[in-house]
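*Asks:* this is a predicted model, with the sequence first.
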Amino acid sequence: MSGDRIEAAFRGKLGTFSLDAAFQAPMRGVTALFGPSGCGKTTLLRCIAGLQRLEGRLSVGGEIWQDGGTFLPPHRRPIGYVFQEASLFAHRSVRGNLLYGFDRAMRGRDGPPAIGFDEVCDLLGLERLIDRSPRHLSGGERQRVSLGRALLSQPRLLLMDEPLSALDAMAKQEILPYFERLHARLALPILLVSHDIAEVERLADRLVLVRGGRVEAEGWINDLLTDPRLPFAGTRGTAAVLSARVLGREAGDGLLRLDLDGQTVLVAAGAVAPGAPVRLRIAAADVSLALDRPSRSTILNVLHARILAIAEAGETEVVVGLGLGGGGGQRLQARITRRSLAALELAAGMDVFAQIKGASLAAAPGAPNLECNEGHPSCAYRPETP
């Protein structure tokens, strides 16, 4: 039913650029519009906001915002928009900037707000900044205030156009946990435009791959990251993002013990409560394969898997697609040499042991609790159905 999702389809020309793109997204979690610069990601976002008018259709949670003769202007669309640069009012304090959006949203509205001022300040760590001028904020702090102002406008949909691209690496690491906290605590659909795959791996549930003004693929993030038909498989940094659950901490060395589709994985990580869902990032280059389970090795994590597919990755290497367990579990990949492929006579359908040389949590503890409606085994999150 369309009430549980966003349906967007736009087509038209802007100068020499042609857009003909359609996708769907759930009414909860982060959907990333990913692709190279100039592929049409921001144009799609502006069409959804009503800032750019092209022929098409837009339905948000069952409400028609654009279709045929219907076109809601931007001011009638309940959206929050976070731009690359935090456009704050220099003459207002942080409090004044936040209340600007809040007061406008609550004007003539009955009942309490969906998200309140104190909640936003707590969510984004703005309490100590509240009386400062924007001129005295760092880049990361300014973007947190911009995000807070967008949230206080009481949006039904949050749009973020490369909100981290203007920040340096240190500022990005400072603000990312706040984005994750937002994701975990608010049942709000977020469309995130990005060309940074590491950012997408850390934040997104679903992925829409945009190329040349068209949607090349869309789906749950790990399905696309591990699809040998898509360009991710050919890149050296390709990785899988899997969902796991914390079992506890090892008493001897403090490693975190995770349940990954019924198999145990050990990682070095900070404090996370037992039972908490986490995102686990495993790079294809950090996975080697064996026909027999190793008995004595420095590699701690060895997972039983089945080969699903083998794709070329340059002149000397291939990417092996794997399904955990008997092949029906979550997917990951191994990047190995053609020589190793031939030596072990690896082929689709074979059972192997994947030796994980490196695994890390892809997001801060307390990752959101989200599952696809289909209960797909390769979704980024797979705890209880909301």
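*Replies:* Here it is on my side, so go on.

*Asks:* switch to C-alpha atoms for all contacts and neighbour counts from now on
*Replies:* OK.

*Asks:* which neighbouring elements make contact with the longest helix belonging to the chain?
*Replies:* Identified as the longest helix of the chain according to DSSP state H is helix 169-185. Packed against helix 169-185, as judged by 3 or more C-alpha pairs under 8 Å, 6 or more residues apart in numbering; DSSP states H and E, are the following elements: helix 117-124, helix 139-152, helix 197-203.

*Asks:* need the winner for burial among these.
*Replies:* helix 139-152 (a mean of 24; mean count of other C-alpha atoms under 10 Å).

*Asks:* past that one, which element shows up next along the chain?
*Replies:* strand 157-161 (DSSP states H and E).

*Asks:* which residues does that next one contact?
*Replies:* With contacts defined as C-alpha atoms under 8 Å, 6 or more residues apart in numbering, strand 157-161 is touched by 42, 45, 78-84, 150-151, 188-194.

*Asks:* what is the orientation angle of that strand with helix 139-152?
*Replies:* If you take axes from the mean of the first three to the mean of the last three C-alpha atoms, to 10 degrees, strand 157-161 sits at 150 degrees to helix 139-152.

*Asks:* roughly how far does the closest residue to Arg5 other than its chain neighbours sit from Pro189?
*Replies:* Closest residue to Arg5 apart from its sequence neighbours, by C-alpha to C-alpha, 6 or more residues apart in numbering: Pro26 at 4.2 Å. Counting by C-alpha to C-alpha, to the nearest Å, the gap from Pro26 to Pro189 is 7 Å.

*Asks:* contacting residues around stretch 17-24?
*Replies:* The contact list for stretch 17-24 (C-alpha under 8 Å, 6+ apart) reads 5-13, 40, 208, 212-215, 218.

*Asks:* this is the other structure I want to compare:
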Amino acid sequence: MAERADDIHIALRLARGDFRMDLDLRLPGSGCSVVFGPSGCGKSTLLRAIAGLEPRAHGEIRVGEACWQDARSALPAHRRGVGMVFQHSALLPHLSVVDNLRFGWKRARAAPELLERWIERLALAPLLSRKPDSLSGGERQRVALARALVSNPRLLLLDEPLSALDAPRRGEILPYLEAVRREAGIPVLYVTHALEEVARLADHLIVLDAGRVSAAGPALDVLNRDDLPLALRDDAGVVLEAEVSARDAHGLLSLHTSAGTLHAHGGAHPPGTRLRVRIQARDVSLALGRHDDSSLLNLLPATLVALSDLPGGQVQARLEVQGQALLARISHRSVERLGLQPGMPLWAQVKAVALLV
């Protein structure tokens, strides 16, 4: 990544019991950088160290031209200009929603329009007079997100903000997080172990393993690599940039992608909307010829690039579709029955209802 004046440089070391963190990161000074990895790999520790909440973390943190920490000194947490949202909202229980928001806003001496903007953008007006214990989990996290933003932070840190929510509540709050990513105007560092959140939110992706960086770079480049543990997960797949070209009366979207036109069911996205579509390997089937006499709407001419054995008698097929990588997960018996060999032309088939947008 070419260095820019607003980039973020993080070089940290920390030892705690058996855990060791040793990493050197350069992150873009805009957009959403997602830190991804399994539990215990150091994701939350990294965020706490950036926020100044890990006194045993040694090294250097620079945010643009500002030095937050080096070998000689370290700014205390309250001077780092960080807005932080944790797994649980940590709202002040005795204050109403509006007073929770005003608490951070007044301390930051931020402009009045900043408070008004995020109340409107995160749809909080109906909640302002209520206390935190009367809110749903998703509502509490929206308030916590607004509280962090109205403090006018230099950097927004989100530590698995959706992990305590069930699937419907996660689905409700993700569009708000996408709005923050687009409109906040500050860099966001987001921790998660959920690929859905990575696919929806990440501009830059950092994969952590046991306190070290195993991969980092533009999000789609890292997500679509087949040499990382990501490709071995049950929900492995590829993520494509897409533009909505049409939407029919039943909500079926036609999407223009680098792999060709795809059809998927999604939200009420008008033509011209740019979004991402995730194609999971387990949802891709293979055929030797094109079959138009089935319910499958997505039929893509492909070339088989490689076959890799997986546990449980499965095989992962790496395909190329108009220069775009695609993964399919099939059985050994299917490989033998179809006589699959690298270099063969095939048809990749995906149900419209299986695509994730």
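*Replies:* Structure's in. What do you need? Every value quoted in this text rests on a predicted model; they were computed, and no experiment measured them.

*Asks:* that older thread, the residue nearest to Arg5 of the first structure maps to what in the second structure?
*Replies:* Counting by TM-score structural alignment, Pro26 of the first structure lines up with Pro28 in the second structure.

*Asks:* show me the contacts for its match.
*Replies:* Pro28 of the second structure neighbours (C-alpha under 8 Å, 6+ apart): 4, 6-8, 187, 204.

*Asks:* picking up where we left off before, what would the helices and strands packed on helix 169-185 of the first structure look like in JSON lines with distance to Arg245 of the first structure?
*Replies:* Formatted as JSON lines, those follow (distance: least, C-alpha to C-alpha, whole Å):
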{"stretch": "helix 117-124", "distance to Arg245 of the first structure": "24"}
{"stretch": "helix 139-152", "distance to Arg245 of the first structure": "29"}
{"stretch": "helix 197-203", "distance to Arg245 of the first structure": "16"}
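
*Asks:* Glu180 of the first structure: which of the ones you listed is closest?
*Replies:* Shortest distance between Glu180 of the first structure and those, using C-alpha to C-alpha, is found for helix 197-203: 6.6 Å.

*Asks:* show me the one of the helices and strands packed on helix 169-185 of the first structure that comes nearest Ala347 of the first structure.
*Replies:* Closest to Ala347 of the first structure of those, according to C-alpha to C-alpha: helix 197-203, at 28.5 Å.

*Asks:* start and end residues in the second structure for the following helix or strand past the closest one, please.
*Replies:* Counting by DSSP H and E, the next helix or strand C-terminal to helix 197-203 of the first structure is strand 206-211. The counterpart of strand 206-211 of the first structure in the second structure, using TM-score structural alignment, spans residues 204-209.

*Asks:* where does the residue of the first structure most remote from its centre sit: helix, strand or coil?
*Replies:* Relative to the centre of the first structure, the most outlying C-alpha is that of Ala343, 37.4 Å out, by C-alpha atoms, centre = their mean. Using DSSP: H, G, I helix; E, B strand; the rest coil, the secondary structure recorded for Ala343 of the first structure is helix.

*Asks:* now the one 5 residues further on
*Replies:* When classified by three-state DSSP, Ala348 of the first structure comes out as coil.

*Asks:* that one and Val319 touch, don't they?
*Replies:* No: counting by C-alpha atoms under 8 Å, Ala348 of the first structure stays clear of Val319, with 11.9 Å between them.

*Asks:* compare these two (neighbour count), which wins?
*Replies:* The neighbour comparison of Ala348 of the first structure against Val319 (other C-alpha atoms under 10 Å) goes to Val319, with 27 against 13.

*Asks:* tell me the counterpart of that one in the second structure.
*Replies:* Per TM-score structural alignment, Val319 of the first structure is aligned with Gln316.

*Asks:* for its match, list the residues it contacts.
*Replies:* With contacts defined as C-alpha under 8 Å, 6+ apart, Gln316 of the second structure is in contact with 281, 307-310, 327-330.

*Asks:* try 10 Å
*Replies:* Taking C-alpha atoms under 10 Å, 6 or more residues apart in numbering, we find Gln316 of the second structure in contact with 226, 231-232, 236, 281-282, 306-310, 327-332.

*Asks:* now swap in Val357 of the second structure and tell me
*Replies:* Applying C-alpha under 10 Å, 6+ apart, we find Val357 of the second structure in contact with 196, 199-200, 239-240, 242, 253, 264-267, 275-279.

*Asks:* quick check: the two most widely separated of those?
*Replies:* By the measure C-alpha to C-alpha, Glu196 and Leu253 form the most distant pair in the contacts of Val357 of the second structure, at 19.3 Å.

*Asks:* and the helices in the first structure?
*Replies:* 41-49, 94-106, 117-124, 139-152, 169-185, 197-203, 221-225, 338-344.

*Asks:* the alignment partner in the second structure of Asn301 of the first structure and Gly42 of the second structure, how far apart?
*Replies:* Matched to the second structure by TM-score structural alignment, Asn301 of the first structure sits across from Asn298. Counting by C-alpha to C-alpha, the gap from Asn298 of the second structure to Gly42 of the second structure is 39 Å.

*Asks:* same question for Val85 of the second structure.
*Replies:* With C-alpha to C-alpha as the criterion, Val85 of the second structure and Gly42 of the second structure are 17 Å apart.

*Asks:* check Phe36 of the second structure too.
*Replies:* Look at Phe36 of the second structure and Gly42 of the second structure: by C-alpha to C-alpha, they are 10 Å apart.

*Asks:* for the two, list the residues in contact with both.
*Replies:* Shared contacts of Phe36 of the second structure and Gly42 (C-alpha under 10 Å, 6+ apart): 208-209.

*Asks:* mind checking which of those two has more residues around it?
*Replies:* Comparing Phe36 of the second structure with Gly42 by other C-alpha under 10 Å, the one with more neighbours is Phe36, at 26 against 23.
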